[in-house]
Structures are given as C-alpha cells and as structure tokens.
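Trainee: Return a 3D structure for these sequence lines:
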Amino acid sequence: MGAMALIMGRVVDEIFYKQSSGQIFWICGAVITIFTLRGLGGYAQAVILAKVGNNLVARYQQRIFDHLMRLGVDFHTSVRSGRIAAQINANVGGIRDLLSQTLTATARDLVGLISLVAAMLYQDPVLSIFAFLIGPPLIYAVNKIMRRLRSITRSAVNVNSRLVGAMQEATQGIAVVKAFTMEDQLSRRIGTLIKDAEARNNKMNRIAERVTPITEMLAGFAIAGIIAYAGYRSIYAQQPPGGLISFITAFMLAYDPARRLARTQVGLERSLVNARMIYEILDLKPQQGDAPDAPSLDVSRGEIRFEDVHFGYSEELPVLHGVSFNAEAGKTTAIVGASGAGKSTLTALLERFYDVESGTITIDGQDIAKVTKRSLRNQIAFVSQQPYLFEGSIADNIRYGREEATEAEVLAAAELAAADGFIREQPQGYDTQVGENGVTLSGGQRQRVSIARAIVRNAPILLLDEATSALDTESEARVQDALATVMQGRTVVVIAHRLSTVVNADKIVVLESGRVVEEGTHQSLLADPHGVYTRYHRVQSSKGLGLVDDIKRAPVPAKRAKGGAVV
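Mentor: Next comes the predicted model:
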C-alpha cells in the first residue's frame, strides 16, 4: 500500500506535470505488478486466516467437550443443557473472531498502516505530524467505548443463551406443549426473551458503532487541514503537486486500516469477554477426582456393602441417614420405598456420580472412593427408568454399552432384551436412525434398547432403576424373563416401586425417609403384620396400585366435581 502511494507521486510528476511519455510504460507495469501481488497476498492471507480460525474453533470445541465430560453430574444437573450449548457456541465463535481480528489487524491492517505512515513521513514530515494529531482523541474515545462494552456483551451472551435454551426445551417437549395447549404461554415467554435479547444486542451495536462517527469526524478535520495546507503550498510556493498528491494518497489509504484497527480494538474487547466466559467453564474443577495413584477396581465376586452412609445434595437437603446394607455377590437385592426415600440416590452413589458425606461403599472390600471412576463404572451396567438414546443407529446405541462388541453380540443382546422383533421391523433394521433422544421409537422400545445396551456391557454388577416401568404387560413379562437369564451369576441391585417386580429378589431392603427400616425376603417381610413392607403390599394388593408413592395417602371419600367426574 505504501508503494502505491509513492507511485502516485511519480504518476503526477512524470506524466501530468513533466509530460514524460517514456515513463508511462514503466509506471503502468509497476501498477499492474503491485495490484497483482496485492491480490495474491490477500487471497493467501484470507485462506490461511480461515484455516487457522477453523482449527482454533475445532480445538476449543474438543477441549470444552472433553472438559464437560470430566465435570460431575452435579454440574450438569445444575445447568440447563440448551443454555450451556448456546453459550459455548457463541463464545467459541467469539474466540474465533478474536484470533481472526488479531491476525487480520496484524498481518494486513497494521503492516499496511506502517508502510503508509512511512510513505507519509518520507514525503512530508511536517504534514505527517499534523495528521497524527487525531490519534490521542481517537484512542481516548475507543477506550471509553470498550469499558461500556464489556458488561453489555456479557449480559447479551447470557440472554441469547437463555433464549436458545428455552427454544430447545420447547421443541424437545413439543408433545407436552401440544397436550396442555401451552403454545400461547410459551410464545409469550419466548417473546419476552426475544425482545430482551433484541434490546441488548441493539444496545451493544449502538455502543460499538460509536467508533464510526468519531473516526469519520476526526478524519474529516485531518483531511481538510491537509488539503488546505497542500493547496496553500501548491498555489503560493509553486511546489510540484506530486509529493503532496502522494502524501494525500497515503493518508487516504491509511485511513481505512486505521479505522479498521480502531473498530478491531472494540471487536477484540467483545471477543475477550467471550474468551473469559469460555475459560470460566474450563477453569471449573471436577468435584470428584480420582485419588492420587488410585488403583483400578478388581471385581472377583461383586459383593456390595453400604456402611453408615450419609449424603445430601446440599446441606439443607439431607437424603440418606446412616444407610447400611449388604448386596450379596451373585444375588439380587431390591430397594423399595416411597418417592424421596433415597432409592435412586443409592445407585447414583454406587456409580460415584456423587461422593458420600460420611460412611463407605465397598465392592469386594474395596472402597469405591479410592479406585478410579472409569474402572468402577466399567464393572457396572445401568438401566435407568428414563431411557436415553443418542444420535445414530439402533445398533450404535446398543454398542455404546461396549464399543468393541461384535455384531453377533449386539444381536444377541437385542434378543435377550425382547427388542430384536421390533428392530427388524424398522425401515433399515438395526441401521435405523433413532432421531433426537430416540423420538422415532416408543417409550417401551427405547427402554428395551437401553436394556440391550446394558446386556451387551457384560458387567458383573447390574443396576436396574425401574427398568421395566415404560413397558406394557406383555413386553414387561418378556423382558423380566430375559433379565432373569441375564441376572444369573451377577450382583443385581433393583430399584422398584411396584412390589410385584421384586417378590423373587434374594433380599429386599425397605427405605423410608433415607433410612433402612426393614430387610429380608418377600415372605419374611410379610410375616410382620405391622411392618412397612406389609403396609406397602397391602395397599398395592387391595387398590391395585403400581406406585409405592400412594401408600401414605389415607383413603378419602370420593367427591364428585361438576359434570359428574370423580375427584
């Protein structure tokens, strides 16, 4: 760019002022060469910067995902997934802009500005100093704008992430939305977030764009002053116009990179806010770390023992109070109790999704808090009451249980889970894509796929948290038969609400308000006519209830609402 400014002086002096025809060829050739090199350089720069920016985004996405996988369940249950995904996407894009703007400003604008300033100083040092007078007020204005921009950028990112999270939440729960005619309610709620996001983005743009009128005004004063001074010298001092034309050309060409650099500084401040928000996530430390030099869990028999375990999700919400029981190796232990008794919490602690506050949990005498979490979870197959399927095919979702599982093992697991029949009826069989969270499958079908995933894991310990709750009677019977085969020789812990699913368990542990109140077999527990388990059984047998949650409700006379409905 500096060369182009200098050659403009030669054009004016040699061609228009001295009218030297011999210089036309060389000057035109120089102009073609300069623009050709400039075009090739711009292409190479754009390609390289895009490649570097895309690589940066890819590495940050991988780094963030790996870090999120290391964070505990407590983090993921406290943060909405849609919101954090939107926030990460916006902030990673901001980091790409940060690098792109920095490299662009350094490689193109700053280098070009330096060459043009050098050309200006070469042509006229006095005029150059006059032109530089716009620098201090411009720097002051940009710094003031950046301070205003920091807080509004952070709030705008937060609002936009809330908006995207709310939209994702609404689309994922579309069946509930339709069933409860929530469209208008959600539309008003989303509309409020949209207006808030729009207002904040508009405010952010208004603040950022203040650089433009300030820069233009200062540049206008500088250019007007230079033209006045140059005209005075040309008219009264009779100086050749080439040098002044070259200077004005250099200044005019320098204006664009200088303006972009001023805007870049504002853009960098916005991107730095994004970078800080990303590192706030990356700086989070997992609450559950493996102990230094923790060994791998060695499961020989699979005996599980809870000893005086206390736990609460917060200090204000204690859940377990001195829970102690033993799940014998190779046998089935059922945990029953009302909602809130702490049943699912026991499985979460056994998987080390959380650490106990006091007490110990051991497997074959090994404290699970002192072994690596990966080795612990590799020895456990888990079926939750809320089956979750991932993007991919049905076979992929089964193979998540054990990545190296063969096709024959996948098919065998599906057959044991009573899933092979409906899978083969799908358009592409085992290669059928399940959609978002298995939306193309029914609840019972999703549950059977998740059971197949647990079966193919071939782990010595099996956790079943209401594993058949989503199945119809026929499918439940088939899966129960299949599980009976799979459970042989394994240590099985079953969480159950319906007592009919645990009558054959080797041991039943009854929880109430976070405490073990009874233990024994189905028959031995029924032998106590005043026992908690007997009360559960009596209520479910007489009322036909499938959920233990209803046992504490005293019978009340039915009332009829208007229209004859029983309430």
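
Trainee: contacts, neighbours, all on C-alpha from now
Mentor: OK.

Trainee: by contact count, what packs against the strand or helix carrying Val57?
Mentor: With the criterion set as DSSP states H and E, the secondary-structure element containing Val57 is helix 23-70. Taking 3 or more Cα pairs under 8 Å, 6 or more residues apart in numbering; DSSP states H and E as the contact definition, the neighbouring helices and strands of helix 23-70 are helix 2-10, helix 81-104, helix 241-282.

Trainee: Another sequence for comparison is provided below:
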Amino acid sequence: MFGKKDEATRKTDEVISVIRRVYRENGREFIREYAVAIACMLVMSATTAYSAYLLKPIVDNGFVAAEWAALYGYCAILVAVYIARGFAIYWQTVMLARVGNNIVARYQRRLFQHLMRLDINYFTANRSGQLAAQISQNVSGIRELLNMTVTTAAREIPTLLSLLAVMIYMDPVLSLAAFIVGPPMIYAINYLTRRLRKLAREAVDLNSRFLGAMQESVQGIAIVKAFTMEDVLSDKMSSLIERAENRSNKIASVSERMAPVTEIFVGVSVAAVLVYAGWRASREGVPPGSVIAFIGAMIFAYDPVRKLARLPVQLERALVNARMIYEVLDTEPQQGDAPGAGPLAVEKGNILFEKVRFSYAEHMPVLHGVTFEASAGCTTAIVGPSGAGKSTLFALLQRFYDLDGGRILIDGQDISRVTKHSLRSAIAYVSQHPYLFEGTIRDNIRYGRPDASDAEVEEAARLANAEEFILQQPLGYDTPVGENGVTLSGGQRQRLSIARAIVRNAPILLLDEATSALDNESEAKVQQALERVMKARTTLVIAHRLSTVVNADRIVVLEEGRLVEQGTHRSLVRKPHGVYARFYRMQTERGENLLDEAPVDSDA
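Mentor: Below you'll find the predicted structure:
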C-alpha cells in the first residue's frame, strides 16, 4: 500500500517538477502575452456565467410575465455579452498561438545548438533519422503543456466555479447532486492516467522509429534499389506502422473512456432536472426561470467539466513529450574543454603523436602507443590495412575523442589543453565521402569559413578545379546542390569539398582517402587541386592507393594499431619483407618504374 502511495507521490513530484521547469524557462519571456490571454479568458468565464444567469429574467419576465420591453432589454444585453466573448476568444487564441509558435521555435533552436555541442559518441549511439523524428514529434509537448496549464487555471476552472455559483444561487438542492459524481470521476481519471503514461511513451518511440527508418530509406534509395530491398524494407515498415497504429488505437481507446461517462452524467442530470422542474411548476406554481437558468448553467458547465476530466490524460501525453525533449537537453557533453584551456597558437604546424593509446570500447584497443611526427609544412602519409587505426588518428587529432594514454602536440601544445574550437579552426578536413549541406554551391564552399567573401569563395573554387562545372550549373554558384549534392558527380562533390578546405585557409590539412572513389579523370583533377592546397601546409594523408603518396615527405605504416614502419617511399619499398613493400607489390607490377620516378631522399 505504501509502495503504491510512494510511487504516486514520486510521479506527482515529477509532474510538478517538469511543469515548474517549463515555466521557469519560458514564463518571463511571455508575461505580456499571457496577461492579455488570461484577461481574455477571465472575460470568457464571466460572460459564460452571466449568459446562464440571464436565462432566469428572460424566461420569467419575457415569457411568463410577457414583459416585452424587459425581454428586448435582456436580449440586447445578451448580444453585447456574446460580442465581448467573441473578441475575448479571438485575442486569447491569437496570443496563445504566438506564444506557442515562439516556444516551438525557441526549443528547436535550443535543441539544435545543444546537439551541435554533444560528442561524436552521442550520435554514434543514436540513429540520426530516429533522433530527428523524435525531436520533431516531441517539441510541441512544451507548447501544449504551457497552453493546457494556462487555459485550465485562467479559463476552465474560473468558468466552472462561476457556473457552479449560478447553479447554487438558482437552486441549492439540485446543485448538491452535481457533487455526488465527483469522487467516481476522480478515481476513473487517475486510473486512465496511469494506463496512458506507458502507452504514450511507447507510441512516441514507435513513431520516431518509423519516421527515422523512412528518412534513412529515402536517403539511401539508390542502395535500396540496387539491392532490390524494396520488399524487405516495405515489410519492415509495415510492421512498424502496424505496431504504431495498434498503440495509437489503444491510446485513443483509453483516453476517450471518459466521454461516455460524462455524456451519460449530463444526459441523466438534464433529464432529472427537467422532471423536477416540471413537477415543481405543476404542483407549486413556481416560475420555471430559475430551473431553466440552472439547466443552462449546468449545460455550459459541461464543457469545462469535460475538458478538466480529460486534462490529466492530455497532460500526461504532453509530459511524455516534454520529458523526452529534456532527456536530450540534459545530456551533458562527455568531452569538454579542460579548465583554463586557452586558444591554440599555430606558428609552424608541427604535429607530434607521442605514445598514443586509444580504444572505442573497453578491452578493445585500437591504437597501441603510436609515436611519429608530421613535420611542419610537409606531407605525411598514413597507410595500412583497413582497421589499422588510420582514421582514428584523424579523429583523435580533431579531438572527437579523448586519448586513453599519450599525447598529441601541435607546435609543442598538448591539444587536450586547448579549446576544441581553436583546435578545429586550425584544421581543414577533406573526407573520402564529401558531405554537402542544404543550400547553394556558394553556401557549401563558404561553410569552410563563414566570413569569406564571394571573391574568396570563387578563388577557392578555381584552385579546386571546380569553377568549370560550377559555371555550367543553371544558376552558377547560386545553384542549390540538392540533398547531399545528389545532382553532382562524385568528383564534383569532392572538388567542392576541397574548395571548402581551401577557403578555410587553415595551417593543417587532413585528407582522408580524398581520391579513392573517383575515376581516373576526376582523380587527376582532384589530385591537381590537392597539390595546390597542400603547399606550405602541414598535410596528413590517409591512402589505400599507394600511387597517391609516392611523393609524400614521410610515410607512416600502421598495422593492427601499431606503427610498424616509417620513412619515404623509396626507403620503404626497398625493404623486401616490409609491410609497405608488400602492399606496394600487391597494388602494382610497375614497382621498378615508380621507384625510378620517385625522388631521391636522405633515407635511401
């Protein structure tokens, strides 16, 4: 017994806590709008109660006593009351809509800004499509929570109380009957609220999974069709849709169970009052005005009673949405700047990996004490089989993750002791799979440096060998790129990615398999662009295709997370049993020719 009571108390405290938080974060911003809306709601409550009260003099003086002048006067007052009510409804609705729309916009901005601060780990653990769908569904929960609590406190409760006052004034005996049904209704509401809490969260989760899967299927439509996955995905989606439909049907069934109860109550009550009024009028000759006014007040009271009866159920659904939004907002970044961290000062761009150890999961190490130096202004290539830890080094250099051990130094500064923003601002990154964002070609290049001028953007495009195809687009630089640049070829997207890196004008350049997915012609153009951007920069290159790193100043060879060799192409290829030489022989039969073409160096 005490366990259930403690659980109920805990849930009540949780509800109050969420509501307080919502008002604390939003209430002060909308005091004026809420003041206008509340004043309008109070006018609505007063006019509703006064409309019911006017029924008594209208019936007694106008119909029973046939005083037509009085009837006309009361009817004129009734019209004025409804005019005032109409304007009150209009301004209340407009004000609450403005507040609600602003709240949705505020939380959308806040959620996006917060998501941008979270670590890579968070997005690895949460599917992006499902996360986006869940946020889009739940952000309206805050608005609904605010609107419901305000309208309940300022409209429904005052309206009900004023109508009860009219009922008691008209007939105290009949009014007592209205309170008899209170306890059973409260019990029914509590029961339905408990049932709905779990159902609402399950429904939100299922709908977000469906929308997320839908988004991923659309984004990957080429793969879907290439692998004839249409039927498999359709079956999967049908299963999710069916489960979401069943859950929504269950919610509708549970949340609407109050409707027949309240309808039966109103019907029986009105019938009983009419019988009583008829009996009293025939036996005692009492004018029916007070009873008609009582019935009017009781019928008017049905609407706030119905809304108040449904409030806990609707409130629970809004609370589920609000809680899920706050679950995202309350997620703290696991990787912050160190206390007292200052900006990174890059003078030369010398990079040192010193005994770097790292693992993505416990007892699953990826790097084992890797040490090497990427000299300032030089090109360092990182090669090795898949899973050797090449891309992990890039991720660690950009501080997407923190090290398990060791250090990474840039010009002698430990990157864990500088701000992440200053660190990443000093790095330009070109991915194997270039990603283009919503907007135009110009926008996507300018993302490298938002304050870049149009002239700088266009110069970067020329250096990236991209201007030729850009000018062939319908609107040139102002052509929308489509979803992830779907209207552009792989080589064109990659050259835009390189232009983005050029306009960033960062002293450190990271190239992650920048040409591996391109045809020979596109690769030649991209490679030419890369040679321009690599000049006078510290460049780290990840490459599977060894022909692209023959001229690197230094080549670092990784295998199973360990550095096994380093040197130049000429020195490494001459080690017959070396890992690099083995890769080289696997990839080409022109080893002697390339060796002859490679520049002579001090390691030979």
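
Trainee: roughly how far apart are the spatially most central residue of structure 1 and Gly165 of structure 1?
Mentor: Note on structure 1: the residue nearest the mean C-alpha position is Ala85, at 3.3 Å, using Cα atoms, centre = their mean. Distance of Ala85 of structure 1 to Gly165 of structure 1, given as Cα to Cα, to the nearest Å: 8 Å.

Trainee: got it, and Val211 of structure 1?
Mentor: Counting by Cα to Cα, the separation of Val211 of structure 1 from Gly165 of structure 1 is 33 Å.

Trainee: mind checking how far Tyr580 of structure 2 is from Ser516 of structure 2?
Mentor: Counting by Cα to Cα, the gap from Tyr580 of structure 2 to Ser516 of structure 2 is 18 Å.

Trainee: Looking at these two, which has the bigger crowd around it?
Mentor: Residue environment comparison for Tyr580 of structure 2 versus Ser516 gives the larger neighbour count to Tyr580, 26 against 15, counting by other Cα atoms under 10 Å.

Trainee: Counterpart of that one over in structure 1?
Mentor: Alignment note: Tyr580 of structure 2 maps to Tyr533 in structure 1; criterion TM-score structural alignment.

Trainee: Need the nearest residue in space to that match, chain neighbours excluded.
Mentor: Using Cα to Cα, 6 or more residues apart in numbering and skipping residues adjacent in sequence, the residue nearest Tyr533 of structure 1 is Leu525, 6.3 Å away.

Trainee: so what's that neighbour up against?
Mentor: With Cα atoms under 8 Å, 6 or more residues apart in numbering as the criterion, the residues that contact Leu525 of structure 1 are 518-519, 531, 533-534.

Trainee: Put together TSV for those residues, with secondary structure and distance to Gly39 of structure 1 on each row.
Mentor: Written out in TSV, the entries for the contacts of Leu525 of structure 1 read as follows (DSSP: H, G, I helix; E, B strand; the rest coil; distance: Cα to Cα, whole Å):
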residue	secondary structure	distance to Gly39 of structure 1
Glu518	strand	82
Glu519	strand	82
Gly531	coil	87
Tyr533	helix	83
Thr534	helix	86
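
Trainee: Got a PyMOL select line for the buried ones in those residues?
Mentor: Selection command for PyMOL covering only the buried members of these, criterion 16 or more other Cα atoms under 10 Å:
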select buried, resi 518+519+533+534
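
Trainee: Which single one of the contacts of Leu525 of structure 1 is nearest to Arg305 of structure 1?
Mentor: Sorting the contacts of Leu525 of structure 1 by how near they are to Arg305 of structure 1, with Cα to Cα, puts Glu519 at the top with 13.9 Å.

Trainee: What separation do you get for that closest one and Asp506 of structure 1?
Mentor: Distance of Glu519 of structure 1 to Asp506 of structure 1, computed by Cα to Cα: 11 Å.

Trainee: returning to what we had before: out of the contacts of Leu525 of structure 1, what pair is the most spread apart?
Mentor: Of all pairs drawn from the contacts of Leu525 of structure 1, the greatest distance, 12.0 Å, lies between Glu519 and Thr534 (Cα to Cα).

Trainee: so what corresponds to Val234 of structure 2 in structure 1?
Mentor: Residue 234 of structure 2: Ser, not Val. With TM-score structural alignment as the criterion, Ser234 of structure 2 lines up with Ser187 in structure 1.

Trainee: All set, thanks.
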